[in-house]
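K.L.:
build me a model from this:
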Amino acid sequence: MGAGLGRTLSVGLRGVAGFVVDVEAHVTTGLPGFAISGLGDSAVKQSSDRIKAAAALIEKMAVSQRRVTVNLSPAGERKVGTGFDLGIFVAVAAAMDLLPARVVRDVVHIGEVGLDGTVRPVPGVLPLVHAAALAGVRHAVVPVANAGEARLVSGVQVHPVAEVTELVRRYGNLGKGRPVQEVPVPFVAALEPEPVRDLSEVVGQAEAKLALEIAAAGGHHLLLAGPPGAGKTMLAERLPGLLPSLDEGESMEVTAIHSVLGALGSGGDARLITHPPFVAPHHGASQAAVIGGGSGRIRPGAITQAHRGVLFLDETPEFDKGVLQALRTPLERGAVSIARAQESVTFPARFQLVLAANPCPCGKAWGKGLDCTCTPLMRRAYFGKLSGPLLDRVDLQVHVQPPRLTMAGAAPGESTAVVAARVAAARTAQGDRWRDVLERSRGVNADVPGSELRAGPWKLPAASTGTLDRLLEVGALSLRGYDRTLRCAWTVADLLGLQRPGREEVDVALSLRHRSGVAA
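P.N.:
You can find the predicted model right below:
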């Protein structure tokens, strides 16, 4: 048995994007030991114990009697998780001449190695294999349970593996020119997507339904305020059904995020997520759970899980004020950066925000409010968490009235399919109009810079913006609110099939921005 240097490839994860790691192993005689360098976390450092136990199952792989040094390059890049186990094992085996060095050098290995030699699944395999493909790697060895999502990446041949003993045997046959039989991937039926909840099931709520349609068509944020049982949650849950399906690039982004979170399941039938996600965290969720973070590994939060979809905050005033204030930057940037002493990670977070709130803590301060038991101070503190800067970023703010008895027997309203068709037509018009401005064909009105709407060919005449101009002049409307109202007006015009909004469309957008029933 020889001793020397072995090399192979693995992939690390930075946020939801991967980077290729060169795994180098040097094995020599001397005082026994197993050292791993390369800025790995505790899980990486503990890899030596798992590999020594698994190596004992391989004939002539007496790792515990050798001095082993492993380096994960780039050594200055932080590496987390157990996914490097398989790469380290292969590099050590290659250094001991148990595997053909020329074969394993250009193959990516991902997976956790158990004490019994099994290769166990790890989260984030989809973005890891995707990063390898972008780096020009053409072969990837992954755990059997991760093979389904790994095969969603084109341009890479995925080789599932169940045990390290079987992997050594397959590499040995390959080095001798013998045929190699791949491990079959067990079929596991993918979870069926949740059925689309139809908009026709919502009784009444004409104004709220209009706001929901405008929000879907233009990508606008929405606040629904009203008493308990008025239908705020029902309306929010029907927004994803009005949105168009994700394109190929968006599907890969969203599926990669869910892969990092370990939410894709396992088996050989993993599929790309093609529908906008709907995420509704509990109002007791911490800032790390909503925004992202964690004490050890930095994990994406609910706003990243809702990327390209809808984030619904029910009982919004019950959320911690710090959580609500932390939403302001992601709403503007479409991304969130989590900074720690040793690293800073940026997660995508381009979502539509839907807020829902009761009129007061007891929920009875609607109409004349005779049954309300809340003091003015309680109401003020309740809505004090919804600060002006946060609400200023919410384009549509409507009051949801409880349905009356006369509405219970009324004919159902428009279905989700009918409204979604209008939304799709409006989005097509926006994509054509803003293609040069936004440099992408799926741009929506909510993404258009305010400077484009206030000057140049898209500036509306003073006759159309007179009311907006007066409110801005007297300080009743911020410049951000001015721009957001203009964007909503363009969306109203798109839904009506107009070339550009007039005074009526601007006034409709402004009326849907009021805070009736929101302020204490």
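K.L.:
drop to CA atoms for contacts and neighbour counts, all remaining ones
P.N.:
Will do.
K.L.:
so where do the helices sit in the stretch 201-350 of the chain?
P.N.:
Applying DSSP state H, counting those that start in this stretch to the stretch 201-350 of the chain gives helices spanning 206-218, 232-237, 239-242, 248-260, 287-291, 302-305, 321-325, 328-333.
K.L.:
so which of those helices is nearest residue 157?
P.N.:
Closest approach to residue 157 among these is made by helix 248-260 (17.9 Å; Cα to Cα).
K.L.:
helices or strands up against the closest one?
P.N.:
helix 125-134, helix 302-305 (3 or more Cα pairs under 8 Å, 6 or more residues apart in numbering; DSSP states H and E).
K.L.:
looking at these, which is buried most?
P.N.:
helix 302-305 (a mean of 28; mean count of other Cα atoms under 10 Å).
K.L.:
can I get the helices and strands packed on helix 248-260 in CSV with distance to residue 499?
P.N.:
Output for the helices and strands packed on helix 248-260, formatted as CSV (distance: least, Cα to Cα, whole Å):
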stretch, distance to residue 499
helix 125-134, 41
helix 302-305, 34
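K.L.:
so which of those helices comes closest to residue 287?
P.N.:
Comparing those under Cα to Cα, the one sitting nearest is helix 302-305, at 9.6 Å.
K.L.:
just the residues contacting that closest one, thanks.
P.N.:
The contact list for helix 302-305 (Cα atoms under 8 Å, 6 or more residues apart in numbering) reads 254, 257-258, 277, 279-281, 289-292, 311, 347-351.
K.L.:
cool, and stretch 310-326?
P.N.:
233, 236, 239-240, 276-287, 290-291, 302-303, 351-358, 382-387, 390.
K.L.:
filter those down to the buried ones, PyMOL style.
P.N.:
A single PyMOL command is used to select the members of these judged buried by 16 or more other Cα atoms under 10 Å:
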select buried, resi 233+236+239+240+276+277+278+279+280+281+282+283+286+287+290+291+302+303+351+352+353+354+355+356+357+358+382+383+385+386+390
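K.L.:
just the ones of the contacts of stretch 310-326 in strands?
P.N.:
278, 279, 352, 353, 354, 355, 356, 357 (DSSP state E).
K.L.:
can you tell me the closest non-neighbouring residue to residue 275?
P.N.:
residue 245 (5.0 Å; Cα to Cα, 6 or more residues apart in numbering).
K.L.:
another for comparison:
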Amino acid sequence: MSLAVLKSRALSGMDAPEVTVEVHLANGLPSFTIVGLPEAEVKEAKDRVRAALQNSRFEFPNRRITVNLAPADLPKESGRFDLPIALGILAASEQIPADTLNHYEFAGELSLSGELRPIRGALAMTFAMCNDGAAKNVAKKIAFILPRANADEAALVEQAHIYPADSLLQVAAHFAAHSAEARLTRHTPSPQIRRPHYSDFSEVKGQLLAKRALEVAACGLHSVLLIGPPGTGKSMLASRFSGILPSMNDIEALEAAAVQSLTQGFSLAQWKVRPFRSPHHTASAVALVGGGGTPRPGEISLAHRGVLFLDELPEFDRRVLEVLREPLESGRITISRAARQADFPARFQLIAAMNPCPCGYLGHVNGKCHCSPDVVARYQGKISGPLLDRIDMQIQVGSLPHADLIKQADGEASEQIQARVERAFDLQLARQGKANNMLNTVEIEQFCDPDAEGKQLLHNAMNRLNWSARSYHRVLKVARSIADLEQIEQIQRAHIAEAISYRRALKEK
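P.N.:
Okay, the predicted model is just below:
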């Protein structure tokens, strides 16, 4: 047999389209050609595969070798095709049987010694394999053979049959074996079911109003801007915010893990731990939203189902901040390049922090601000109105008197706050099937209808503060979350009043 056909997967954003690896051996001058729009890493597979086969004591065919990666118009990158190419050569040269290769998909990078190295995107590839099988109504599950280092993350998809291997020789023995002992065994993950560890809210002294606001934000998954002088605890509050969010369900955990697998990989220690990303204010727009010649997820996608914390918000380049406007509304980001387009999820919760002025001491109890009104206005004006309009809550975090700073922190623990948040969040899911922050205009009218006094207060505030329709709807959604925390079905005047207090615009001196 001079032709072997195997299955693998490419990566295109969060998608992992199927790739057919065709290996043909022909007579003629010895050569090794890879076609099918391979990028540099795939072209280099020729040398890796040759050395791996020889060092694994296989015979490298002294013939004309042609490898076709189909479909031809899909770009192929990284070393994940090393393993299927090597197996295809062995099958085409009849060094291993080829009759059962179509029952598997393969991915793995080879070292020169034949060892298998981990690849990027194993979980996304496994997702796609199972989804394609379901779409085609395939009764028999196709197994996935890949490096052992990727087995835990790939096996989180329960429908998949994952067979990890350490080397090319081990995979070849699986197909050539005459005994069960030589075959690869199916891998099942064993994630330790335990409460994820986060820093605790009880460690933050004072700031009861800010803690209350963050509890409301966690309940409805609302975005927050913390405004206050330096040293008031804004970063401490933000870093502990993940600990009061509702626990991740299996679908959310798999979504977050799949995004993580596209970059540095995913470990079971991160299972059901909400991502917390805190990029430096010098980060570029591409670092934030993703991109590159081969598009990869940025910080907003790596924070999917978790928290994106932007400290020192006005210090970010304004053009960088503007890229957040669409993802905050849609929960997705589409990266378009001349040759390709990639779509990534970006359902993150934005927590931003900033000082009220350049020196930071505007409103500080013990400090004197020396910034003029023009300087303050120019500093606060670095945040555009459209972006500020999309942030649900703007919270003043005041400075603490010295007497409070020397006291022992004795606030509520994160576990107690999260218990209330969980009850309110379950109420939202039972009522509307989603978090309050994700309600559309029609659903807002249906589920966020306040009483008569609340309506009057809201209309007066809208006219006096010149709110946009977006601001009006966001105040209603925050009020809905406040009512849910109190387990009250009808939004009342007090809930509207508290939601309005969380919508304070930045003020000058």
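K.L.:
quick TM-score on the pair, please.
P.N.:
With the length set by TM-score structural alignment, normalised by the length of the second structure, the two chains reach a TM-score of 0.91; 500 aligned residues with a Cα RMSD of 2.6 Å.
K.L.:
compare the helices and strands packed on helix 248-260 of the first structure and report which one is nearest to residue 476 of the first structure.
P.N.:
helix 302-305 (30.5 Å).
K.L.:
average offset of the closest one relative to the second structure?
P.N.:
Once the two are superposed, helix 302-305 of the first structure sits an average of 0.9 Å from its aligned residues in the second structure (mean Cα distance after the TM-score superposition for the first structure).
K.L.:
onto which residues of the second structure does that helix map?
P.N.:
Using TM-score structural alignment, helix 302-305 of the first structure corresponds to residues 299-302 of the second structure.
K.L.:
off-centre distance for that stretch?
P.N.:
Put simply, stretch 299-302 of the second structure sits 5 Å off its chain's centre (Cα atoms, centre = their mean, to the nearest Å).
K.L.:
one more: stretch 258-266 of the first structure?
P.N.:
11 Å.
K.L.:
repeat for stretch 399-416 of the second structure
P.N.:
On Cα atoms, centre = their mean, the centre of stretch 399-416 of the second structure falls 33 Å from that of its chain.
K.L.:
measure that stretch end to end?
P.N.:
25 Å (Cα to Cα, to the nearest Å).
K.L.:
and for stretch 444-451 of the first structure?
P.N.:
15 Å.
K.L.:
now stretch 55-74 of the second structure
P.N.:
Stretch 55-74 of the second structure: ends 32 Å apart by Cα to Cα.
K.L.:
buried sites along that stretch?
P.N.:
55, 56, 60, 61, 63, 65, 66, 67, 68, 69, 70, 74.
K.L.:
ok, now stretch 170-182 of the second structure?
P.N.:
Here stretch 170-182 of the second structure shows 170, 171, 172, 173, 174, 175, 177 as buried, counting by 16+ other Cα under 10 Å.
K.L.:
tell me which of those is nearest to residue 98 of the second structure?
P.N.:
The closest of those, once distances to residue 98 of the second structure are taken by Cα to Cα, is residue 175, at 8.1 Å.
K.L.:
so the closest one sits against residue 169, correct?
P.N.:
No. With contacts counted by Cα atoms under 8 Å, residue 175 of the second structure stays clear of residue 169, the gap being 10.3 Å.
K.L.:
the residue nearest to residue 275 of the first structure matches what in the second structure?
P.N.:
By TM-score structural alignment, residue 245 of the first structure lines up with residue 247.
K.L.:
what's the burial count for its match?
P.N.:
20 (other Cα atoms under 10 Å).
K.L.:
quick one: map residue 153 of the second structure onto the first structure.
P.N.:
Residue 153 of the second structure maps onto residue 149 in the first structure, by TM-score structural alignment.
K.L.:
can you give me the neighbour number for its match?
P.N.:
With other Cα under 10 Å as criterion, residue 149 of the first structure counts 25.
K.L.:
separation between it and residue 264 of the first structure?
P.N.:
In terms of Cα to Cα, residue 149 of the first structure sits 8 Å off from residue 264 of the first structure.
K.L.:
cool, and residue 207 of the first structure?
P.N.:
From residue 207 of the first structure to residue 264 of the first structure the distance is 37 Å (Cα to Cα).
K.L.:
more neighbours, the two?
P.N.:
residue 264 (24 against 14).
K.L.:
which SS state does residue 62 of the second structure fall under?
P.N.:
coil (DSSP: H, G, I helix; E, B strand; the rest coil).
K.L.:
please tell me how far the nearest residue to it once chain neighbours are set aside sits from residue 60 of the second structure.
P.N.:
Leaving aside its sequence neighbours, residue 62 of the second structure sits nearest to residue 30 (Cα to Cα, 6+ apart; 5.6 Å). Counting by Cα to Cα, the separation of residue 30 of the second structure from residue 60 of the second structure is 11 Å.
K.L.:
try residue 110 of the second structure
P.N.:
Relative to residue 60 of the second structure, and taking Cα to Cα, residue 110 of the second structure is found at 15 Å.
K.L.:
read off where the longest strand belonging to the second structure ends up in the first structure.
P.N.:
When the second structure is scanned for its longest strand (criterion: DSSP E), the result is strand 18-26. Aligned using TM-score structural alignment, strand 18-26 of the second structure spans residues 20-28 in the first structure.
K.L.:
contacting residues around the longest helix along the second structure?
P.N.:
Scanning the second structure for the helix with the most residues, using DSSP state H, yields helix 414-432. Helix 414-432 of the second structure is contacted from outside by 200-202, 215-216, 218-220, 243-247, 434-436, 447, 481, 484-487, using Cα under 8 Å, 6+ apart.
K.L.:
got the buried residues for the helix or strand just after that helix?
P.N.:
Next in sequence after helix 414-432 of the second structure, counting helices and strands by DSSP states H and E, comes helix 441-447. Buried residues in helix 441-447 of the second structure, counting neighbours by 16+ other Cα under 10 Å, are found at 444, 447.
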